[in-house]
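>>> Generate coordinates for the sequence data below:
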Amino acid sequence: MTRELPPVRTVGPGTDLTPDEAAAVRALAAAAHEHDGVEALGEQTLLDLRGGAPVRHLLLAPPPHAAPSHGRPAPLLGYAAVRHADDGAAESAELVVDPAHRRRGAGTALLAAVRAAGDPPVWAHGNLPGARALAARAGRAVVRELWQMAVPLPAPGAASGTAPEGVVVRPFVVGQDEEAWLRVNARAFAEHPEQGRMTLADLRAREAEPWFDPGDLLLAEQDGRLVASVWMKVEPGCSAGELYVLGVDPDAQGRGIGRLLTARVLEHLADRGLREAVLYVSADDAVAVRTYERAGFTVARADVQYR
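Below is the predicted model:
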């Protein structure tokens, strides 16, 4: 069936998608999310559609006989994104196939294009059966696991604990705190392949998102110096809030600041009337997993990388 498909078209790196192409990718991702119950493309990949990112876009158009999907035209049968490091090496990829046209070779064609583009590890959000089958056919194995953990929120007004001596928690101020936050974030996530590389442009892009609220980004300072932060993400109309990023400067770890900020998140989200808190954490980050388990979080799903 793969030979009946049009060839995969490559855009970038160094060239951005057109607005219509980016809109087609977003529509494809939305259809897959609706069908699967799990997002097909991660937040960074969707932000990269705006342009200016070191990304190779792989586009698979439908054959002429393809039927519309979910009551809409299907401008794309599938899409893959290959993100490149500063040295040009391919470091990670994601792919999605239109739900109405799966099991017809599109995933195989996209994976072959990913392989030709540097063969980086490929994310599979939710590790759904189709992703597992595609990986098995391609001889790929899981090399990284990211857990989504969740906890029902307590009643509004739940106690958040006492701050360690000298630690003050305050909201983020746009236009004032970006550079300090980036420094601590880089130190806290020095070994993290994505979060630790966040730039000012990446931060500004998130500040421009509809969900961004500076009151949902809390900074912990000790003697006037930023030592930790916790960022919450609440999508408009959603009943769950995400503990988006929690980072503690290595010099300030072991003082209970991470536990304090985790508790503040649960209090903050509960006071907003939300029903559940979720977060993502590397399965092999034993210290963070223990912190979240003590707060009542349990594993809800796993995202994995195949290589």
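
>>> From here on, just use CA atoms for contacts and neighbour counts.
Noted.

>>> what are the ranges of the helices in the stretch 1-150 of the chain?
For the stretch 1-150 of the chain, applying DSSP state H, counting those that start in this stretch gives helices covering 19-36, 43-48, 106-116, 129-137.

>>> List just the one of these that sits closest to Gln222.
helix 43-48 (31.2 Å; C-alpha to C-alpha).

>>> List the buried residues for that closest one?
Buried positions in helix 43-48, judged by neighbour count with 16 or more other C-alpha atoms under 10 Å: Thr45, Asp48.

>>> Give me the distance from it to the chain's centre.
8 Å (C-alpha atoms, centre = their mean, to the nearest Å).

>>> what residues does it touch?
Arg26, Val55, Ala81, Ala205 (C-alpha atoms under 8 Å, 6 or more residues apart in numbering).

>>> Out of those residues, which two sit at the greatest distance?
Using C-alpha to C-alpha, the two most remote members of the contacts of helix 43-48 are Ala81 and Ala205, lying 18.6 Å apart.

>>> Look at those two and report which has more neighbours.
A count of neighbours by other C-alpha atoms under 10 Å puts Ala81 above the other of Ala81 and Ala205, at 26 against 15.

>>> Quickly note the distance from the more buried one to Leu49.
10 Å (C-alpha to C-alpha, to the nearest Å).

>>> same check, this time on Thr162
Distance of Thr162 to Leu49, given as C-alpha to C-alpha: 42 Å.

>>> and these two? which has more neighbours close in?
Just comparing Thr162 and Leu49: by other C-alpha under 10 Å the higher neighbour count belongs to Leu49, 21 against 12.

>>> Could you tell me how far that one is located from Phe172?
27 Å.

>>> go on, Pro6?
According to C-alpha to C-alpha, Pro6 and Phe172 sit 49 Å apart.

>>> I'd like the structure of this one too, to check against the first:
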Amino acid sequence: MTSDDVAPALEPGRQITTHDALSPEQVADVLDLLAAADEADGVHAVSEQGRLYLRHGSRAGVRHLLLTVGPRLYGYAQLEETDPVEAPAAELVVHPAQRGRGHGRALGTALLDASGKRLRVWAHGGKSAARHLAQVLGLTLFRELRQLRRPLVPLDIPEPVWPEGVTVRTFVPGQDDTAWLAVNAAAFAHHPEQGSLTQRDLDDRMAEPWFDPKGFFLAERDGKLIGFHWTKTHAAEQLGEVYVVGVSPDAQGGGLGKALTATGLRHLAAQTLPTAMLYVDADNTAAVRVYEGLGFRTHEVDLMYRTES
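From the prediction side, this is the model:
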């Protein structure tokens, strides 16, 4: 949610349409809008998952809202209703040149109507304008996602120490998909996004230009997958990412997660990337403590707001 826009006045010609899927031309227009907002705001207005939903065709439970004035696209919102328990989740953005005209509030109101007044909305970067819009829409803060960073030069991390009987190799697409999805679901059973990934979600990510199985590490014991560290490279930003580290519940507590994290960081450093980043929920104090012990510090925060009902 990125908008400095809370004015209630209507703008002549404004229209909001809802789509289950967008045409290639509409996708291109939305991506142009997102690029302009990213440059102006210094953060991504729509998450990686949202951009995958945008680019990879129709997905059950995902809707796209386009705000236009005449032929021009001024705003975009995405509503995801895939969680069987949690309220629908949304992201919204208004073109930087078109803010202050009520478009953000109009999109937010449309999202509330579409979700039956049961809604969660991300404010990436936690900008003050987005916080104000959330307040105007009657939403309250309930989740803080931190982006942590640390330098990779020098890499002052000890060699990983593996629990007894553990071996490490890299991911083989098509061979390891099912086992990885199962361990990921178990490791993140209580995580609202990561734990629900499907084969299609994995396929979408493997189709991305950044995907490199050489940076996707699997830990096994007796031939059974028990943990993993999937790294990601953001070439344009010269950032390496601890994309996701997961350990099977029956293998937790033995230092496997720390060893996997160190392995991935060493791989990223070997790519001559100067900085590493990761995302972690602020209330996951155990993980925050581990990452801070590895030299990570908070760089920025994403906030999620929700309706009270």
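
>>> that older thread, nearest to Pro154 of the first structure among the helices of the stretch 1-150 of the first structure would be which one?
helix 43-48 (27.6 Å).

>>> in the second structure, what residues pair with the closest one?
Taken onto the second structure by TM-score structural alignment, helix 43-48 of the first structure occupies residues 48-53 there.

>>> same deal with stretch 247-254 of the first structure?
Using TM-score structural alignment, stretch 247-254 of the first structure pairs with 246-253 in the second structure.

>>> any idea how far that stretch is from the chain center?
23 Å.

>>> likewise stretch 253-270 of the second structure?
21 Å.

>>> got the buried residues for it?
Quick answer for stretch 253-270 of the second structure (16+ other C-alpha under 10 Å): 256-269.

>>> was I right about Leu266 of the first structure contacting Pro152?
No: applying C-alpha atoms under 8 Å, one finds Leu266 of the first structure not in contact with Pro152, separated by 9.2 Å.

>>> thinking again about what came up before, Pro6 and Phe172 of the first structure - which one has more neighbours?
Phe172 (21 against 16).

>>> Contacts only, for that one.
By C-alpha under 8 Å, 6+ apart, the contact list for Phe172 of the first structure reads Pro214, Gly215, Asp216, Leu217, Leu218, Leu219.

>>> for His267 of the second structure, same thing?
Per C-alpha under 8 Å, 6+ apart, neighbours of His267 of the second structure: Gly215.

>>> any idea how far it is from Ala207 of the second structure?
Distance from His267 of the second structure to Ala207 of the second structure, by C-alpha to C-alpha: 21 Å.

>>> do the same with Asp113 of the second structure
Distance, Asp113 of the second structure to Ala207 of the second structure, by C-alpha to C-alpha: 34 Å.

>>> How about Val172 of the second structure?
14 Å.

>>> who has more neighbours, the two?
When Val172 of the second structure and Ala207 are compared for neighbours, Val172 comes out ahead with 13 against 9, by other C-alpha under 10 Å.

>>> in a helix, that's where the more buried one is, yeah?
No: applying DSSP: H, G, I helix; E, B strand; the rest coil, one finds Val172 of the second structure to be coil, outside a helix.

>>> so it makes contact with Lys214?
No: the criterion here is C-alpha under 8 Å, and Val172 of the second structure misses it with Lys214 at 9.0 Å.

>>> helix or strand for Leu203 of the first structure, which one?
helix 200-207 (DSSP states H and E).

>>> mean shift of that helix relative to the second structure?
On superposition with the second structure, the mean distance recorded for helix 200-207 of the first structure (mean C-alpha distance after the TM-score superposition for the first structure) is 0.4 Å.

>>> next SSE after that helix?
Following helix 200-207 of the first structure in sequence order, the next helix or strand is strand 217-222 (DSSP H and E).

>>> Quick check: which helices or strands does that following strand pack against?
If you count contacts as 3 or more C-alpha pairs under 8 Å, 6 or more residues apart in numbering; DSSP states H and E, strand 217-222 of the first structure packs onto strand 167-171, strand 225-233.

>>> I'd like to know how far Glu91 of the second structure sits from Glu11 of the second structure.
22 Å.

>>> who's in contact with stretch 78-95 of the second structure?
With C-alpha under 8 Å, 6+ apart, stretch 78-95 of the second structure has contacts from 1-3, 33-34, 36-37, 45-46, 50, 60-65, 74-77, 103-104, 107-108, 111, 115, 118-123, 192.

>>> what's the matching residue for Asp302 of the second structure over in the first structure?
In the first structure, Asp302 of the second structure lands on Asp303 (TM-score structural alignment).

>>> how many neighbours does the counterpart of Ala77 of the second structure in the first structure have?
Using TM-score structural alignment, the partner of Ala77 of the second structure in the first structure is Ala80. Neighbourhood size, Ala80 of the first structure [other C-alpha under 10 Å]: 27.
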